[in-house]
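Engineer: Task: produce atomic coordinates for the following.
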Amino acid sequence: MKLYYTPGACSLSPHIALKESGLPHELVKVDLKAKKLATGEDFNTINPKSQVPALALDSGELITEGPVIVQMIADKAADKKLAPAQGTAERYRLQEWLNYISAEIHKTFSPLFNPLISDDAKKVFRDRVTGKFSYLDGKLGGQDYLMGQQFTVADGYLFTMLKWADRVGLDLSGMKNLMGFKDRVGARPAVQAALQAEG
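Structural biologist: The predicted structure follows:
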């Protein structure tokens, strides 16, 4: 498998999942601004969506969209328990978390990275995403991870979003459950390995 990634992008989530899974993989760095690989190859010829992450399977198929990729990785390494078994109530709960992070948090960050959006408009999005994090802070009370005591691929995705919060200077320090979660996930050897590999 090949993971097409960009340092600091949401591709960190499947990168963490791959490190946690122990599955053999290759990393291919993408310059998203230029839409080029280090070889000079046009990334659009690989993924016409022009986005990371993208996971190239050994079969030649390309899978895109982070929440789908991380579930595929988890299923390929079922013994690691990175996702509950398909068809169980717990699996649907995992999908609920992945969708919440994707739709409510990930997409709310997009305007904060756009230099053309006014500071007044950015304040609206900062307040909105802070509210979403506050909800998660409450849900993490009394448990180590989103699904309880077991780390799953949803935790790697949430950790990635918390790294983005740092990048845009969002102060979440008052959210003790969330900060404890960030520290726990950040201390995991696989997460450290992914962060180190991305520089």
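Engineer: all contacts plus neighbour counts: C-alpha atoms, from now on.
Structural biologist: Fine.
Engineer: And the next helix or strand past the one helix or strand residue 55 maps to?
Structural biologist: In this assignment (DSSP states H and E), residue 55 forms part of strand 54-56. Note on strand 54-56: by DSSP H and E, the next helix or strand toward the C-terminus is strand 62-64.
Engineer: What helices and strands are in contact with that following strand?
Structural biologist: On a contact count with 3 or more CA pairs under 8 Å, 6 or more residues apart in numbering; DSSP states H and E, strand 62-64 meets strand 54-56.
Engineer: starting at the chain centroid, how far to the strand it packs on?
Structural biologist: Its chain's C-alpha centre and that of strand 54-56 lie 14 Å apart, by CA atoms, centre = their mean, to the nearest Å.
Engineer: Kindly report the same for stretch 131-146.
Structural biologist: Here stretch 131-146 is found 17 Å from its chain centre; the criterion is CA atoms, centre = their mean.
Engineer: for stretch 49-58, same thing?
Structural biologist: With CA atoms, centre = their mean, you get 14 Å for stretch 49-58.
Engineer: Contacts for that stretch, please.
Structural biologist: Applying CA atoms under 8 Å, 6 or more residues apart in numbering, the contact partners of stretch 49-58 are 1-6, 9-11, 14, 30, 32, 35, 43-44, 47, 62-66, 69.
Engineer: Kindly recompute the last result at 7 Å.
Structural biologist: If you take CA atoms under 7 Å, 6 or more residues apart in numbering as the criterion, stretch 49-58 is touched by 1-6, 10-11, 35, 43-44, 62-66, 69.
Engineer: To check against the first, give me the structure of this:
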Amino acid sequence: MTPVLFYGVPSGCSFGSIVALEWLGKPYQLCRVEMPEAATSDSYRRINPLAETPSLLTGAGDTISESMAILGHIGARGIEQKLGFAQGTAESDRLNQMLAFLNTTFFAAYAPLWYAYEHDVEVREREALRNYGRHNVEHAHAALESMLGDSEWLLGNNRTLADAYFIGIARWNEYHQAVDRRDYPNLHRLYEKLQADPGVIFAHAIEQQRPAASSGGFLGEIDLQQALARLTQVA
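Structural biologist: Next comes the predicted model:
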């Protein structure tokens, strides 16, 4: 069975998993999940009881949730492309460490800003959330700027799952303008490089429902009911 990635819009962190699948180059399909309406529906909860994206229906018919687990699954299939590495190796440890930083410090830094953006809160509370979020985002950018240094990619000379996940989160700054990325020249260079990558361009087009030219193994989109029918067949 062809794997199916359930990706959330608008601007879900599942963006990184789309990029990773494009870089993997193996057959896959996508299922669009509008947030929060479709994500919280009874139908989607059959895929992910927590009503979160992304989720992955694997080729074996299993369902996986959480970006780190999905990226790990993709990485295990992408060792030849150096997207991931064999568990227990130094390279794998470095990748896991970077993904953990991105998933906790970098991702979480934007949480107060998203809350202020998405909820009707009083002016003083909104400003407090924004100030707290900006501080966190500045801290996360400074730390990642230092980690990257002069390296071409987050882990050195080759792009990995970490770069795919990074670009999906880093673009959130366009909503919140928490930092001027040009103040972090290493990250700015990496961001601009990734924005020009065919896999990233493809993922943007998919989210925005524009014509999307895959350079990987994309076999088209299916709707949620079609995906659920596959789940039923496997069961």
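Engineer: So after superposing, what's the score?
Structural biologist: TM-score for the superposed chains, counting by TM-score structural alignment, normalised by the length of the first structure: 0.92, backed by 197 aligned residues with a CA RMSD of 1.7 Å.
Engineer: Keep only those of the contacts of stretch 49-58 of the first structure that are in strands.
Structural biologist: 2-5, 62-64 (DSSP state E).
Engineer: In TSV: those, plus neighbour count and distance to residue 189 of the first structure.
Structural biologist: Formatted as TSV, those follow (neighbours: other CA atoms under 10 Å; distance: CA to CA, whole Å):
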residue	neighbour count	distance to residue 189 of the first structure
2	15	21
3	24	19
4	24	21
5	26	20
62	16	28
63	16	26
64	17	26
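Engineer: Dump those into a markdown table; add distance to residue 134 of the first structure as well.
Structural biologist: Shown next, in a markdown table, are those (distance: CA to CA, whole Å):
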| residue | distance to residue 134 of the first structure |
| --- | --- |
| 2 | 35 |
| 3 | 32 |
| 4 | 32 |
| 5 | 29 |
| 62 | 35 |
| 63 | 32 |
| 64 | 29 |
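Engineer: circling back: mean shift of the strand holding residue 55 of the first structure relative to the second structure?
Structural biologist: Strand 54-56 of the first structure, aligned to the second structure and superposed, deviates on average by 0.4 Å (mean CA distance after the TM-score superposition for the first structure).
Engineer: For stretch 9-29 of the second structure, give me every contacting residue.
Structural biologist: For stretch 9-29 of the second structure, using CA under 7 Å, 6+ apart, the contacting residues are 2-5, 7-8, 33-35, 53-54, 67, 71, 78, 161, 164-165, 167-169, 199-200, 203, 207, 215-221.
Engineer: Next, the contact list for residue 154 of the second structure, please.
Structural biologist: Taking CA under 7 Å, 6+ apart, we find residue 154 of the second structure in contact with 148, 162-163.
Engineer: follow-up on the earlier one: buried subset of the contacts of stretch 9-29 of the second structure?
Structural biologist: Among those, those classed as buried by 16 or more other CA atoms under 10 Å are 3-5, 7-8, 33, 35, 53-54, 67, 71, 78, 161, 164-165, 167-169, 199-200, 203, 207, 216, 218, 221.
Engineer: Would you report which members of those are assigned to helices?
Structural biologist: In helices, defined here by DSSP state H, the members of these are 67, 71, 161, 164-165, 167-169, 199-200, 203, 207.
Engineer: Could you dump these into a markdown table with distance to residue 86 of the second structure added?
Structural biologist: Converted to a markdown table, these look like this (distance: CA to CA, whole Å):
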| residue | distance to residue 86 of the second structure |
| --- | --- |
| 67 | 19 |
| 71 | 14 |
| 161 | 13 |
| 164 | 18 |
| 165 | 19 |
| 167 | 24 |
| 168 | 24 |
| 169 | 25 |
| 199 | 24 |
| 200 | 25 |
| 203 | 27 |
| 207 | 31 |
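Engineer: can you give me the helices in the second structure?
Structural biologist: Applying DSSP H to the second structure gives helices spanning 15-24, 42-45, 67-77, 90-101, 107-109, 111-118, 123-148, 161-170, 173-176, 185-195, 198-207, 224-234.
Engineer: In JSON lines: those, plus distance to residue 155 of the second structure.
Structural biologist: Listed next are the helices of the second structure as JSON lines, based on distance: least, CA to CA, whole Å:
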{"stretch": "helix 15-24", "distance to residue 155 of the second structure": "15"}
{"stretch": "helix 42-45", "distance to residue 155 of the second structure": "35"}
{"stretch": "helix 67-77", "distance to residue 155 of the second structure": "14"}
{"stretch": "helix 90-101", "distance to residue 155 of the second structure": "7"}
{"stretch": "helix 107-109", "distance to residue 155 of the second structure": "18"}
{"stretch": "helix 111-118", "distance to residue 155 of the second structure": "25"}
{"stretch": "helix 123-148", "distance to residue 155 of the second structure": "8"}
{"stretch": "helix 161-170", "distance to residue 155 of the second structure": "8"}
{"stretch": "helix 173-176", "distance to residue 155 of the second structure": "22"}
{"stretch": "helix 185-195", "distance to residue 155 of the second structure": "12"}
{"stretch": "helix 198-207", "distance to residue 155 of the second structure": "18"}
{"stretch": "helix 224-234", "distance to residue 155 of the second structure": "35"}
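Engineer: Great, nothing more from me.
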